[in-house]
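> coords please:
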Amino acid sequence: MMNRRNIRIKVMQVLYMVETETQGTPAGLLQKEFDKTRNLFVFLVHLLHQVALYAEVEAGQRASKNLPNASDLTVNTKLAGNSIVWQTMESDSFKKAMEIVKPQQWIQDDIVKSIFRSLSETPTYLSYINEQSRDKA
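Below you'll find the predicted structure:
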């Protein structure tokens, strides 16, 4: 989850905080910094999950239009069924981290919607959707 560079930066930040302020032990301050990093990581992964799952919501909304056209009825939801998305969502360690961090309190539906809409317009996403295979790449 964290590479050596990030750990070094966190240690240097804690050493600076210890020198400027004497609130708590260095180990406690370092643990707080690691917790902040974990919280951010869990939040971002959960946001990615929500954006991927929004593909099904978008498909349902487009299919339920009053006058849907052929493209509205055949929306590809390949992103929502991505194996990596489901493996991380079903991972016990990620579920445990979700219980600790509770990132769903910070995610708003309109943000997920706007991120998905901007993602769906990118050429990389369009090439991923048009590909017939279900590879992890």
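> contacts, neighbours, all on C-alpha from now
Fine.
> Is residue 51 in contact with residue 115, as I believe?
Yes: if you go by C-alpha atoms under 8 Å, residue 51 and residue 115 touch, sitting 6.9 Å apart.
> which secondary structure elements does the helix ranked longest in the chain contact?
The longest helix of the chain (DSSP state H) is helix 26-63. Here helix 26-63 touches helix 4-20, helix 70-73, helix 83-90, helix 92-101, helix 109-120, going by 3 or more C-alpha pairs under 8 Å, 6 or more residues apart in numbering; DSSP states H and E.
> For the ones you listed, could you give me JSON lines that also reports distance to residue 131?
Converted to JSON lines, the helices and strands packed on helix 26-63 look like this (distance: least, C-alpha to C-alpha, whole Å):
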{"stretch": "helix 4-20", "distance to residue 131": "36"}
{"stretch": "helix 70-73", "distance to residue 131": "16"}
{"stretch": "helix 83-90", "distance to residue 131": "15"}
{"stretch": "helix 92-101", "distance to residue 131": "29"}
{"stretch": "helix 109-120", "distance to residue 131": "14"}
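> one step back: could you pull out the buried residues of the longest helix of the chain?
By 16 or more other C-alpha atoms under 10 Å, the buried positions in helix 26-63 come out as 26, 29-30, 33-34, 37-39, 41-43, 45-56, 58-59, 62-63.
> how about TSV for the helices and strands packed on helix 26-63, with distance to residue 135 and mean neighbour count added?
Shown next, in TSV, are these (distance: least, C-alpha to C-alpha, whole Å; neighbours: other C-alpha atoms under 10 Å):
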stretch	distance to residue 135	mean neighbour count
helix 4-20	30	13
helix 70-73	24	13
helix 83-90	9	14
helix 92-101	23	14
helix 109-120	19	14
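> here's the other one to compare against:
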Amino acid sequence: MLNRRHIRVKVMQSLYANLGGESEDFSKDQKFLMQSIYSMYDLYILLISIFIEVRNKGIDQIGKQKQKHLATKEDKNPNTKFVNNEILKFMGDNELILEKIKQQETIDWDLDSEYIDIIFKAIVSSNAYKSYMKTRMSNFQQDKEFITTVFREVIAPNDKLYDYIEDKNLTWLDDLPTINTTILKLLQKLRPNPTKTYLLPELYRDEDDLKFATDLFTKTLLNQNELNEEIKHKTINWDSERLASIDLVLIQMAICELKHFPSIPVKVTINEYLEIAKEYSTPKSSNFINGILDKLVKEYEADGKLNKVGRGLL
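Have a look, this model is predicted:
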């Protein structure tokens, strides 16, 4: 779920929040980083819970239709295709997913039911729903395609849901594209009779990613003054007050990677931070950062300081 670029963004945000100098007590700072990273999974579970809640909303609506005093023939025999959708049933009947939702203190749809109402109405009024409900029967593939379309075209871009997520946790806005992409990929690859853990992926690909996050954070934080000196000597009339704080943090992290992470290719490091700068800093930041890193790499190569291991890492 969590890729290296997003790890770098999380480290950048944590360093930016703690900008101000070196420290040897990382416990509080590292806790902030870990909370920021693990909160991504909370967002993932929240979005998965929406599928379950809109299905429950559909079940509740069908029950109310049948109980009408002057129920029509259609009310008495409603189309249950939506609530019987195989993917929605898999989520709603999955005790592992339900337990994860129960454990999340940030999820309280009884309190925030208006958002489920909004999303349910948006689904029902969508062209995808109207087309899907023209028949009463469907197969697994049709059910999957419908749910995938609903998430991509109705749930993910919903403005009210976006506002709700922003109010819940501001850092979730940066996580949302990654989480949405993860959910879409999982839905697209879903096959009949999946394991109960299929929609509960690991946050990290492996332990190396977790170590990369903590090492990048602590090594950058520990060496901030030294890193700033290197930046100063490669910048004409360098003035820390005039340099965008985000740019400073990104350059610090990039230098740290170049010097202390021998298995990461130089081109990967530079390209990653240039892309992050384009998204999070000023329009000119990527060129500025590229210029500094280019000077430093040439100097490291000349002095034999680029201790990269493996082929094609320079």
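> Can you give me the TM-score here?
Scored by TM-score structural alignment, normalised by the length of structure 1, the superposition of the two chains gives a TM-score of 0.77; 136 aligned residues with a C-alpha RMSD of 2.7 Å.
> hang on, the earlier thing: mean per-residue distance, the longest helix of structure 1 to structure 2?
Superposing on structure 2 places helix 26-63 of structure 1 at an average distance of 1.5 Å from its equivalents, by mean C-alpha distance after the TM-score superposition for structure 1.
> quick one: that helix to helix 83-90, angle?
Note on geometry: by axes from the mean of the first three to the mean of the last three C-alpha atoms, to 10 degrees, helix 26-63 of structure 1 and helix 83-90 are set 120 degrees apart in direction.
> three-state assignment of the residue lying farthest from the centre of structure 2?
The C-alpha centroid of structure 2 is most remote from residue 70, which lies 47.7 Å away (C-alpha atoms, centre = their mean). With DSSP: H, G, I helix; E, B strand; the rest coil as the basis, residue 70 of structure 2 sits in coil.
> now do residue 134 of structure 2
Using three-state DSSP, the structure places residue 134 of structure 2 in coil.
> Tell me the counterpart of it in structure 1.
Matched to structure 1 by TM-score structural alignment, residue 134 of structure 2 sits across from residue 130.
> Residue 75 of structure 2 now?
Applying TM-score structural alignment, one finds that residue 75 of structure 2 aligns to residue 72 in structure 1.
> Thought residue 58 was touching its match, still the case?
No: in this structure, residue 72 of structure 1 is not within contact of residue 58 by C-alpha under 8 Å, at 9.6 Å.
> ok, the residue lying closest to residue 231 of structure 2 once chain neighbours are set aside to residue 227 of structure 2 distance?
Spatially, and ignoring its direct neighbours in sequence, residue 231 of structure 2 is nearest to residue 292 (7.2 Å; C-alpha to C-alpha, 6 or more residues apart in numbering). Separation of residue 292 of structure 2 from residue 227 of structure 2 (C-alpha to C-alpha, to the nearest Å): 12 Å.
> which bit of structure 1 covers stretch 279-296 of structure 2?
Using TM-score structural alignment, stretch 279-296 of structure 2 lines up with nothing in structure 1.
> The counterpart of residue 33 of structure 1 in structure 2 and residue 10 of structure 2: what is the separation?
By TM-score structural alignment, residue 33 of structure 1 lines up with residue 36 in structure 2. Per C-alpha to C-alpha, residue 36 of structure 2 is found 7 Å from residue 10 of structure 2.
> now residue 91 of structure 2
Where residue 10 of structure 2 is concerned, residue 91 of structure 2 sits at a distance of 29 Å (C-alpha to C-alpha).
> Also residue 225 of structure 2?
Distance, residue 225 of structure 2 to residue 10 of structure 2, by C-alpha to C-alpha: 21 Å.
> dump the residue contacts of the closest residue in space to residue 68 of structure 2 that isn't next to it in sequence.
Leaving aside its chain neighbours, residue 68 of structure 2 sits nearest to residue 75 (7.8 Å; criterion: C-alpha to C-alpha, 6+ apart). Each residue near residue 75 of structure 2 by C-alpha atoms under 8 Å, 6 or more residues apart in numbering is listed here: 62, 65-66, 68.
> Nearest to residue 215 of structure 2 among these?
Taking C-alpha to C-alpha as the measure, residue 62 is the one of the contacts of residue 75 of structure 2 closest to residue 215 of structure 2, at 53.4 Å.
> Matching that closest one against structure 1, which residue comes up?
So residue 62 of structure 2 corresponds to residue 59, using TM-score structural alignment.
> Any idea how many residues pack against the nearest residue to that match once chain neighbours are set aside?
Distance criterion C-alpha to C-alpha, 6+ apart; nearest residue to residue 59 of structure 1, sequence neighbours excluded, is residue 75 at 5.5 Å. The burial count assigned to residue 75 of structure 1 is 16, neighbours taken as other C-alpha atoms under 10 Å.
> I'd say residue 75 of structure 1 and residue 57 touch.
No: Residue 75 of structure 1 lies out of contact with residue 57 (C-alpha under 8 Å); the separation is 10.6 Å.
> Spatially, which residue comes closest to residue 214 of structure 2, not counting chain neighbours?
residue 30 (7.3 Å).
> Might you report the residue contacts of that neighbour?
Counting by C-alpha under 8 Å, 6+ apart, residue 30 of structure 2 touches 214, 217-218.
> That one and residue 19 of structure 2, how far apart?
13 Å.
> now do residue 228 of structure 2
For residue 228 of structure 2 relative to residue 19 of structure 2 (C-alpha to C-alpha), the value is 12 Å.
> contacting residues around residue 89 of structure 1?
49, 95.
> Span of stretch 118-135 of structure 1 from start to end?
23 Å.
> and if you look at stretch 59-70 of structure 1?
Start to finish, the residues bounding stretch 59-70 of structure 1 are 12 Å apart (C-alpha to C-alpha).
> How about residues contacting that stretch?
Contacts to stretch 59-70 of structure 1, defined as C-alpha under 8 Å, 6+ apart, come from residues 72-73, 75-77.
> Tell me the one among these nearest to residue 137 of structure 1.
residue 77 (15.9 Å).
> ok, now which ones touch the closest one?
Neighbour list for residue 77 of structure 1: 55-56, 59 [criterion: C-alpha under 8 Å, 6+ apart].
> Many thanks, have a good one.
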